[in-house]
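Student: This is a predicted model, with the sequence first.
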Amino acid sequence: MKLMRLGNRDEAKTPCILDAGGTLRDVSSIVADFTPTTLSAALIETLKATDPSSLPAVSADGKRIAPPVAQPRNIWCIGLNYSDHAAEAGMDIPSEPILFNKSSATYCGPNDPILYSPRMTKLDWEVELGIVIGTAALNITREEAMEHVAGFVLVNDLSERAWQLERGGQWVKGKSYPNFCPTGPMLVTPDEVGDFNDLDMTLDVNGQRMQSGSTAKMIFDVPTIVSYMSEFCQLEPGDLICTGTPPGVGAGMKPPVWLKPGDEVRLSIQGLGEQRQAVVETSGGRP
């Protein structure tokens, strides 16, 4: 099952499923929206049992693709979770997952602009596999973890490296500018993703391939991450967990390469769709 939402920011969204033929189907007769409150195993089963041809077809032409689930309660991240990225960063492979958060204002649609502040100097990209929690999880085992996962999404975990690494404090400072977490275009359920431990990942900047990796290089896999996090906090329905990035980030280039206004970023993960973002300078709020 592939879940999508259409609609502008601060307006009601149209919840859709993408059928096997690639047609979007409006499911608002079944659920008003995909939210942390409505997202559930029961809803997914209801959608799977519904004949897509019985639902109205809808076109995305000229419409904003919203994140596939409405605003999550929490956005979690795992740092240095790819062995080849840790080597690129010159850091030791962590013995336990490195956890941090992103501000809720980072959450945006897959093609929304990347906002560039005049105070930024080292804006960087990170293609990542995102986990969306389906049912609350607290103190669960690794074997139970997938029972709590609604599906997977494509994420760009944008980072301002000077703020993250040179301004003191925790990483969250360089991870939390508005629109720093483009998510989507779709949420894909685990049964349709297939082997989420071996998905190809790519990211291009201005048409040049920067990142080319695979989730097979993750140090801590999806069940391990979900189980591990549930020891310290309760994962809530709709929560997004960004699971780390492969090598090829701007900070790892020699010399480093940073995003600037006018740049275009395109990224994809096998089976999860593609994002396309323009870097836009702003000194005010989100467009």
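Tutor: Arrived safely.

Student: going forward, measure contacts between C-alpha atoms and count neighbours the same way
Tutor: Will do.

Student: And the strands in the stretch 101-250 of the chain?
Tutor: 107-108, 114-116, 123-124, 127-133, 149-156, 159-160, 181-182, 187-188, 200-205, 208-214, 240-242 (DSSP state E, counting those that start in this stretch).

Student: Which among those is found nearest to Gly285?
Tutor: Gly285 lies closest, by CA to CA, to one member of the strands of the stretch 101-250 of the chain: strand 114-116, at 9.3 Å.

Student: for this structure, longest helix please?
Tutor: helix 222-232 (DSSP state H).

Student: And stretch 200-208, what's buried?
Tutor: 201-205 (16 or more other CA atoms under 10 Å).

Student: And the contacts of that stretch?
Tutor: With CA atoms under 8 Å, 6 or more residues apart in numbering as the test, stretch 200-208 has contacts from 126-128, 209-215, 263-270.

Student: mind running it again at 7 Å?
Tutor: Where contact means CA atoms under 7 Å, 6 or more residues apart in numbering, the residues beyond stretch 200-208 that reach it are 127, 209-215, 263-270.

Student: for stretch 141-161, same thing?
Tutor: Here stretch 141-161 makes contact (CA under 7 Å, 6+ apart) with 120, 122-137, 174-175, 180-184, 186-190, 223-224, 226-227, 268-269, 272.

Student: can you check stretch 21-40 too?
Tutor: For stretch 21-40, the external contacting residues (CA under 7 Å, 6+ apart) are 13-18, 52, 55-59, 69-70, 72, 134-135, 237-238.

Student: before we move on, the earlier item: only the buried subset of the contacts of stretch 141-161, as a ChimeraX command please.
Tutor: Typed into ChimeraX, the line below selects the buried ones among the contacts of stretch 141-161, using 16+ other CA under 10 Å:
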select :122,123,124,125,126,127,128,129,130,131,132,133,134,135,136,137,174,175,180,181,182,183,184,186,187,188,189,190,223,224,226,227,268,269,272
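
Student: ok, second structure coming up, stack it against the first:
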Amino acid sequence: MKLASLKSGGRDGTLVVVDRRLERAVRVPHIATTLQQALERWSEVAAPLALVTQELEAGVRADAFAFDTLQAASPLPRAYQFLDGSVYLHHMEKARKARGAAMPPNYKTDPLMYQGLSDAFCGPHDPLLLPDESLELDYEAEIAIVTDEVPMGTTVEQASSYIRLVMLLNDYTLRALTRTELPKGFGFLQAKPTSAFSPVAVTPDELGAAFDGERFTLRVRSSVNGQRMGEPDAGRDMFFTYPQLIAHAARTRTLSAGTIIGAGSISNQDESVGFGCIAEARIHEQGVHGAPRTPWLRFGDRVCIEAFDVTGASVFGAINQVIEKGVRSK
């Protein structure tokens, strides 16, 4: 299934089922009015939602309408919990070296993870509002999962069964603030503004062989102002898997239904595929040219992130945003 949330209907949006081509959609208020509501009743609603998908694909839904990604909020416009990890150690090592920070002593035994802003996410085509260009805004192309309720103490072997949805994530970072904020030892706060997610979230079965229960073998392309930055494979060079991230997060707490977990900026050791963030591109340029050439994001820049399956079809739709000067009022 492919599910989305329209902006109409309040802060949690209106749940719709979307066809595989991302062209048609159906509202399903008789099943669930919001995606959060569906996740909290997944055992009851999964089969009815799947039936709607079948009918939509068969072209027998008279109530279907054109799906406009401009009218889509992030699949979960807000969430009770958003956790982001860093499982591509190649990226972590380079990012820390760039800001003069050592790797933590246990980085190969325990995943790095922080709890991010989750009370309001950007829509996939909404502008990202930034108060000041000098904060060195960077994008990070990621794949995130959404869980069912996960019991405390869930093991790695059990964790995959709690993955309900998959989506793209642009986890913005203010690089100028990481250099002053992270040495305090309390993690991210100001350095992580709101994030954005793809127009649709998909159930793992929708990905077929691209999901092996642990990782997603998908090419994730990113560009700035139409210039391709990279197209790394999300399934390659992962040191920790999604089940390991779930088990790590649930060690001492229950995860509520609708918890979002990211895996960090996608990074392959083969740099010929490019990069999933500006920071890595600048580090590469520093080594090759003696100085970075790619600027941090500025007002008016457009960032696009999209994932493709083996046929070249877009899996989640694109996150396509312009950076604008301003602050969010709500």
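Tutor: Sure thing, it's come through. Here the structure is a predicted model, which means the values were calculated and not measured.

Student: Buried among the contacts of stretch 21-40 of the first structure? Make that a ChimeraX selection.
Tutor: In ChimeraX syntax, the buried subset of those is picked out as below (16+ other CA under 10 Å):
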select :13,14,15,16,17,18,52,55,57,69,70,72,134,135,237,238
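
Student: Which members of the contacts of stretch 21-40 of the first structure are positioned in strands?
Tutor: In strands, judged by DSSP state E, the following of these are found: 14-18, 57-58.

Student: Tell me where the stretch 201-330 of the second structure has helices.
Tutor: Assigned by DSSP state H, counting those that start in this stretch, the stretch 201-330 of the second structure shows helices spanning 242-249, 278-289.

Student: so which of those is the most packed in?
Tutor: helix 242-249 (a mean of 23; mean count of other CA atoms under 10 Å).

Student: Compute the inter-axis angle for that one and strand 141-147.
Tutor: Interaxial angle of helix 242-249 of the second structure relative to strand 141-147 (axes from the mean of the first three to the mean of the last three CA atoms, to 10 degrees): 60 degrees.

Student: what's the matching range in the first structure for helix 242-249 of the second structure?
Tutor: Per the alignment by TM-score structural alignment, helix 242-249 of the second structure matches residues 222-229 in the first structure.

Student: what comes into contact with that stretch?
Tutor: Residues from elsewhere that reach stretch 222-229 of the first structure, judged by CA under 7 Å, 6+ apart: 139-142, 145-146.

Student: List just the nearest of those residues to His85 of the first structure.
Tutor: Once CA to CA is applied, the member of those that ends up nearest His85 of the first structure is Arg142, at 24.4 Å.

Student: So what does that closest one match up with in the second structure?
Tutor: With TM-score structural alignment as the criterion, Arg142 of the first structure pairs with Val156.

Student: Distance check, that match against Gly287 of the second structure.
Tutor: 38 Å (CA to CA, to the nearest Å).

Student: centre of the chain versus stretch 247-266 of the second structure, how much separation?
Tutor: 13 Å (CA atoms, centre = their mean, to the nearest Å).

Student: buried ones in that stretch?
Tutor: So for stretch 247-266 of the second structure, counting by 16+ other CA under 10 Å, buried means 247-250, 255-266.

Student: do stretch 2-9 of the first structure as well
Tutor: Result for stretch 2-9 of the first structure [16+ other CA under 10 Å]: buried residues 2-7.

Student: With stretch 72-90 of the second structure instead?
Tutor: Using 16+ other CA under 10 Å as the test for burial, stretch 72-90 of the second structure gives 72-79, 81-90.

Student: Find the nearest non-adjacent residue to Gly174 of the first structure, please.
Tutor: Gln164 (3.9 Å; CA to CA, 6 or more residues apart in numbering).

Student: And for Gly250 of the first structure?
Tutor: Nearest residue to Gly250 of the first structure in three dimensions, chain neighbours excluded: Val257, at 4.6 Å (CA to CA, 6+ apart).

Student: what's around the one you found, how many residues?
Tutor: Neighbour count of Val257 of the first structure, defined by other CA atoms under 10 Å: 14.

Student: pretty sure Lys43 of the second structure belongs to a helix, no?
Tutor: One thing to correct before we go on: residue 43 of the second structure is Ser, not Lys. Yes. Counting by DSSP: H, G, I helix; E, B strand; the rest coil, one finds Ser43 of the second structure located in a helix.

Student: Contact partners for the counterpart of it in the first structure?
Tutor: Mapped onto the first structure by TM-score structural alignment, Ser43 of the second structure lines up with Ala41. By CA under 7 Å, 6+ apart, Ala41 of the first structure lies in contact with Gly134.

Student: switch the cut-off to 8 Å
Tutor: 134-135, 150.

Student: Of the residues you listed, which are still contacts in the second structure?
Tutor: Retained in the second structure by both residues aligned by TM-score structural alignment, their matches' CA atoms under 8 Å is none of the contacts of Ala41 of the first structure.

Student: Val18 of the second structure pairs with which position in the first structure?
Tutor: Alignment note (TM-score structural alignment): Val18 of the second structure maps to Leu18 of the first structure.
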